[in-house]
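Colleague: model this:
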Amino acid sequence: MSCFVSDWSPESPTLLSLIRNVSLLVLVIATGALVATALPTLWGGHLGGATLRFHMMASGAVVVLLPVNAITRLLMRRQPATESALEMGAFRTLLVFGIATIATMFVCMLPVASTDTMHELVELHGWAGFAMAAAIAAVVYTTFTREKTA
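Modeller: Predicted coordinates for the structure are as follows:
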């Protein structure tokens, strides 16, 4: 029993890689759901009812797993296998647009913004979200291209 406990480490490369890959997979699925539910807004529609509920459930996964993925990537950078500049750039872009997407809706929920400001925040939220979707596609591409060639 003590052998099993002493072998397990939160910084073990396989555990960190597993957490990174699973969190990235769920982020991709959640982002896909968010984009699918938000597509009608591009043609003047709005979110409501079951579509909004599904959008909110998927957004919870993004709010939780984006920091989890970022922390595991940060811990993995301390290990010898380093990320390429392209991979790091794609991930930083994901973080910027992910935080912008989360922050715009968070501020919109606070009782400080006027109605006009809330409309602007919702529009920024949408564009930041679509940019986040493109960034997550770049992260997936750069992450798994490197792993295949390494």
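
Colleague: Could you use CA atoms for every contact and neighbour count after this?
Modeller: Will do.

Colleague: Tell me which helix or strand the one residue sitting closest to the centre of the chain sits in.
Modeller: With distances taken as Cα atoms, centre = their mean, the residue of the chain nearest its centroid is residue 66 (4.1 Å). Taking DSSP states H and E as the criterion, residue 66 maps to helix 49-76.

Colleague: Next SSE downstream of that helix?
Modeller: Trace forward from helix 49-76 with DSSP H and E and the next one is helix 85-109.

Colleague: buried sites along that following helix?
Modeller: Of all the residues in helix 85-109, those buried under the rule 16 or more other Cα atoms under 10 Å are 87-91, 93-95, 97-102, 104-105, 108.

Colleague: compare with the first, here's sequence two:
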Amino acid sequence: MHTAIELCMRSVFCVSSYEDLDKPDRLIPIDMSRLFEAIKTQQSEIEFAVDVHDVQKIYRWSNFYLHAGARDYPSIVGFVHPYLHPLFVGSPSMLVGIRMKWETWHVVRAGFLPEPKALSFSQRLAAAWQALWSQRKKALQLPNAEERHAQCVFLD
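Modeller: Okay, the predicted model is just below:
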């Protein structure tokens, strides 16, 4: 369940990791909480077959269940699986579990792109000093993705 939610949400937005520009063979995973935060910014524009708040709560619970060994009532797992089923395969009213406009997909993905910041003179001076005496900050980029690889339906 945990892995299914993670794979589903990552494959919808084609967001799983950053590429390390210093070491091209190295990928740095993107935390799922960041993905859920990015989705939250466009939530009103995305149609989910299952309430996205429930998906996030179930993901957090199953993460704790999987990694910390916390065990609740056995019937919870039996309830959650059929509840999430429409997210993965769609429902009678939605043939796919997640639908959105093409533009919305790009806005969510853009939340993972590095933003250039306008720095004051003192911030630039501090950054230059730090660059001289410490390790350089990692240069990361989000791998390119095409809409046709997204596991969702675009409404436009």
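
Colleague: After superposing, what score do the chains get?
Modeller: Once superposed, the chains reach a TM-score of 0.29 (TM-score structural alignment, normalised by the length of structure 1), with 68 aligned residues with a Cα RMSD of 4.5 Å.

Colleague: Just give me how far the helix holding residue 66 of structure 1 sits from the chain centre.
Modeller: 6 Å (Cα atoms, centre = their mean, to the nearest Å).

Colleague: name the helices or strands packed onto it?
Modeller: Judged by 3 or more Cα pairs under 8 Å, 6 or more residues apart in numbering; DSSP states H and E, helix 49-76 of structure 1 is in contact with helix 13-38, helix 85-109.

Colleague: Please identify the buried residues of that helix?
Modeller: Those would be 51, 54-55, 58-59, 61-62, 65-66, 68-70, 72-73, 76, for helix 49-76 of structure 1 by 16+ other Cα under 10 Å.

Colleague: how about the helices and strands packed on helix 49-76 of structure 1 in a markdown table, adding distance to residue 6 of structure 1?
Modeller: What follows is those, written out as a markdown table (distance: least, Cα to Cα, whole Å):
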| stretch | distance to residue 6 of structure 1 |
| --- | --- |
| helix 13-38 | 14 |
| helix 85-109 | 32 |
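
Colleague: can you tell which of those helices is closest to residue 127 of structure 1?
Modeller: helix 85-109 (8.2 Å; Cα to Cα).

Colleague: list the helices and strands that closest one packs on?
Modeller: helix 49-76, helix 115-149.

Colleague: what does it rub up against?
Modeller: 63, 66, 70, 113, 118, 121-122, 124-126, 128-129, 131-132, 135-136, 138-139, 142-143 (Cα atoms under 8 Å, 6 or more residues apart in numbering).

Colleague: Just the buried ones out of those residues, please.
Modeller: The buried subset of the contacts of helix 85-109 of structure 1 (16+ other Cα under 10 Å) comprises 66, 70, 118, 121-122, 124-126, 128-129, 131-132, 135-136, 138-139, 142-143.

Colleague: Which of the buried residues of helix 49-76 of structure 1 sits closest to residue 18 of structure 1?
Modeller: The closest of the buried residues of helix 49-76 of structure 1, once distances to residue 18 of structure 1 are taken by Cα to Cα, is residue 72, at 9.5 Å.
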